[in-house]
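Undergrad: Can you look at this prediction? I've put the sequence above it.
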Amino acid sequence: MEAERQFQEYGYNVFLSNRLPVNRTIPDTRDHRCAVKIYPKDLPSISVVLIYLNEALSVIKRAVRSIIDKTPAHLLTEIILVDDYSLNEDLQMALDEYIYLINKDKPGLIKKVRHKRQMGLAKARMSGWEAAKGQVVALLDAHIEVHKEWAEPLLARIKADRTIVLSPVFDKVRFDTLEIIKYYPSAHGFDWNLWCMYESFRPEWYKMNDPSEPGKSPSIMGILVADRQFLGEIGVLDEGITIYGGENVELALRVWLCGGSIEVVPCSKIAHIERAHKPYSPDLSKPMIRNALRVAEIWLDEYKSNVNIAWNLPQKDHGIDIGDVTERKQLREKLKCKPFKWYLENVYPLLDRWKDIMGYGVLKNDLQEGYCVDQGPVPGSEPILYECHYYDSQHCYYNSNGEIYIGQIKSHTYNSNRCLVDPGSGSTPGLHDCKQAKEKGLSIYWDFTQGNAVRNRNTSRCFEIGQGQDSYYHLILQTCTGQKWTIQHVSKDF
């Protein structure tokens, strides 16, 4: 069936998209206060860049139409289509015909930049920035529709301060029905894997009690709007970042550390199709890891080891080529950027420092090398011994105050890790929220050195493995018998 084939190819309902009007009406999802705001008359001009790879023609047409219809003509310098080497036919002739028709009516409004080979997101955005002539540049995906008055709040902010890099608020367009789901404004953050996430604004934003006001944000999701020259001065995007992921966190760190700031602007809304799958690569974790290590090497100073911990990689000799970072490090010096510690203290205090992690990765006992400590069923409060598979549920962390976390470590101070506990009675170890376990005074502190016993400081019992009546091995707590444990990676000798 054609509709199913198109869905597999594009990750959204093309069959439906082709049947919707190009200039369809979308609901105004802004806060009511946005509609009555008055913006200055003489705003800077804007170039809108749409990036795509194998996008459906009807989706690109709808994006272009919405920008033309909802951006004041005197402010819209151009729309630049950046094609990162798409292979589908209708993005050649049929798209050129559409561009020709618009340019006949509005000469030079639409420009097309086409890569000769696939170069990835960061380079596609760079190509768009290089081609742009407007005072402000908006780097957007092509599977979007802009809401009315989307540009004015952004341009007014940049007119007031050219060093602010902005994000509109995205409403979600469902990939199956193409309906628009209203999203409320929130800040953009990331974890130590450098994956992006939505997060609360700082308390001072909520104190204003006005959800139409811009809020400071530690990071940016990828769609961004900035003063074109300011973006150039601070180095646009790191072209050494390949395929997908990491380029937005890199930009965010550079903006904050090198003299700018980032804000989310609630009165600017853009509807964005949430694809069911991405076109760039079936497994995005490989480029993500490489790019995260690259960003860490350039910007994270003494905290770069946290990225290795998050991805469960050794601190040295991980064998991943992050490319040449000389030029980006020189840029950092030239711009006299602040240290990353300043960013943690002033911009993103919610990111947990992890400064006391001594060892991390899988935890194995010398009696059964093919088995690893695992967090067991969730919800549940008992760790188990399970065949080693090295995924998140088997990642353990030993820190300098003697806690052992089991299961993926949390990147933010508002989350709690789960700690290994000796309940004091019975022989089954427990796994409990560390903050709650501390408050209840449970026995969560362990003495452990690499290749030796894991002994509870309070009860003096050891965390060991033993054969049950079912002849399987289980995790147990008992009088120490000299069993030895090793943790996969060491970040500080212990």
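TA: Received the coordinates, thanks.
Undergrad: From now on I want contacts and neighbour counts done on CA atoms only, so please keep to that.
TA: OK.
Undergrad: Any buried residues in the host helix or strand of K286, and which?
TA: Using DSSP states H and E, K286 sits in helix 285-299. Residues 287-299 are the ones in helix 285-299 that count as buried (16 or more other Cα atoms under 10 Å).
Undergrad: again, but for stretch 327-335
TA: For stretch 327-335, burial by neighbour count (16+ other Cα under 10 Å) applies to 328, 331-332.
Undergrad: Return the subset of the residues you listed lying in helices.
TA: Applying DSSP state H to the buried residues of stretch 327-335, the entries found in helices are 328, 331-332.
Undergrad: Looks to me like A156 is in a strand.
TA: No. Going by DSSP: H, G, I helix; E, B strand; the rest coil, the assignment for A156 is helix, not a strand.
Undergrad: what's the neighbour count on it?
TA: Neighbour count of A156, defined by other Cα atoms under 10 Å: 18.
Undergrad: Check it against this one:
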Amino acid sequence: MLRGGIDWSLQFHWIEVHSKSRSSPSSDFTMPIKSPIQSGAVFAVRRDFFSWLGKYDSSIGATGVEDIDLSLRAWLCGGQVDIVPCSRVGLIQTSRKQLGVQRVPFSTYLMGAKKVAELWLDEYKRFFYAVRPSARMQPLSNLTSSRRLREKNKCGGFKWFLSSVYPQLLPLVSDEIGFGTISQQENCVDLVPGQMPLIAKVRECKDGKDSQEWSWRKKGMIVSNGMCLTSDLDTMHGFVVVQFCKDPSSQGWYRNGLKIVHQQSNFCLDSKRGDVGLIIAECVENSPTQTWYISSEVAGPPNPEHDFTFAEEKAQL
């Protein structure tokens, strides 16, 4: 038996059903099956709930992405999508030629998928852009009303959807232990363009800004656009810059509570000179300028002094 799913390109797929997907632990195959996504051609929904969700998004069009958008809205806004094996849903199949509808251009699909990614995938949208990089070049329709509806309906986050509804949709990078923005209140670690090496500063957080998206790897490197946060007390005087990832001694970091600690110096990432650039400084307990939040985090790299496996991995780099 099958249920609906997606991949990171936001393409619909039928996937095999596992026993955990059933609404009841019974082996009765007539019982409803929880489905992450449902095809719009064969579904029924209560009219009042459909209206409360905001109906179909007309700006996405008939690309197939509109079904993904509606399914995500249903799950994240308090509903559920079930496949009921013994149900009967009628569909009058009409050809595109009879309807006067032409085949949907790929660019139209990309624009719709980009809107869904920006609206619902939260920090996981980076995986969509990883497999659909050309989507970055597509225009983005206005999200104001959609975001207002999401806030009004108190919809949840995509992280919950992955953990509770669709854990089979796995992140693309297996060695990540954290990703997204690195922030303090309303400010995020950002790259300042210019001559190499690039300077790392804190700036106002902005949704979808590439230079504020970071990937923290198991070996300690914090990466953005293929470049790593780097510091050295001797050659960089404690300033934090962004260089090509090649030197684990100056580019390794570990987590200590809410602090981000430089492995080589055991100094903490600090924003107290944020107008000039980030620095590493002696760690101070409860310092607000050394307190950092990461959008999505499993567990920061351990202190290499207390983890011999990590130390061996670092030596092999």
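TA: Thanks, I have the structure now. Predicted, not measured: the structure shown is a model, and the values here were computed from it.
Undergrad: now what about the TM-score between them?
TA: Laid over one another, the chains give 0.50 as their TM-score (TM-score structural alignment, normalised by the length of structure 2), with 180 aligned residues with a Cα RMSD of 3.3 Å.
Undergrad: would you list the buried residues of helix 285-299 of structure 1 in TSV and tack on distance to Y343 of structure 1?
TA: Listed next are the buried residues of helix 285-299 of structure 1 as TSV, based on distance: Cα to Cα, whole Å:
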residue	distance to Y343 of structure 1
P287	25
M288	22
I289	22
R290	22
N291	20
A292	17
L293	18
R294	18
V295	14
A296	14
E297	16
I298	14
W299	10
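Undergrad: on that earlier part again, helices and strands around the helix holding K286 of structure 1, which ones?
TA: helix 247-257, helix 305-310 (3 or more Cα pairs under 8 Å, 6 or more residues apart in numbering; DSSP states H and E).
Undergrad: Would you format those as TSV with distance to E204 of structure 1 and mean neighbour count included?
TA: Shown next, in TSV, are those (distance: least, Cα to Cα, whole Å; neighbours: other Cα atoms under 10 Å):
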stretch	distance to E204 of structure 1	mean neighbour count
helix 247-257	19	24
helix 305-310	29	23
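Undergrad: how about L477 of structure 1, secondary structure?
TA: Criterion first, three-state DSSP; result for L477 of structure 1: strand.
Undergrad: got it, and the one 10 residues further on?
TA: At I487 of structure 1, secondary structure determined by three-state DSSP is strand.
Undergrad: And N306 of structure 1, how far from E297 of structure 1?
TA: N306 of structure 1 sits 11 Å away from E297 of structure 1, going by Cα to Cα, to the nearest Å.
Undergrad: What of E4 of structure 1?
TA: Counting by Cα to Cα, the separation of E4 of structure 1 from E297 of structure 1 is 43 Å.
Undergrad: Equivalent analysis for I384 of structure 1, please.
TA: Distance from I384 of structure 1 to E297 of structure 1, by Cα to Cα: 36 Å.
Undergrad: Please apply the same query to E78 of structure 1.
TA: 37 Å.
Undergrad: just to revisit the earlier point, which among the buried residues of helix 285-299 of structure 1 gets closest to A94 of structure 1?
TA: Here the nearest of the buried residues of helix 285-299 of structure 1 to A94 of structure 1, counting by Cα to Cα, is P287; it sits at 32.9 Å.
Undergrad: Which strands or helices does the helix or strand hosting R73 of structure 2 pack on?
TA: Here R73 of structure 2 sits within helix 65-76, counting by DSSP H and E. Applying 3+ Cα pairs under 8 Å, 6+ apart, one finds that helix 65-76 of structure 2 contacts helix 47-53, helix 106-120.
Undergrad: Quick one: those helices as JSON lines, columns for distance to F12 of structure 2 too.
TA: As requested, the helices and strands packed on helix 65-76 of structure 2 are exported to JSON lines (distance: least, Cα to Cα, whole Å):
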{"stretch": "helix 47-53", "distance to F12 of structure 2": "21"}
{"stretch": "helix 106-120", "distance to F12 of structure 2": "11"}
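Undergrad: hey, which of these is tucked in deepest?
TA: Across the helices and strands packed on helix 65-76 of structure 2, the average number of neighbours (mean count of other Cα atoms under 10 Å) peaks for helix 106-120, which reaches a mean of 21.
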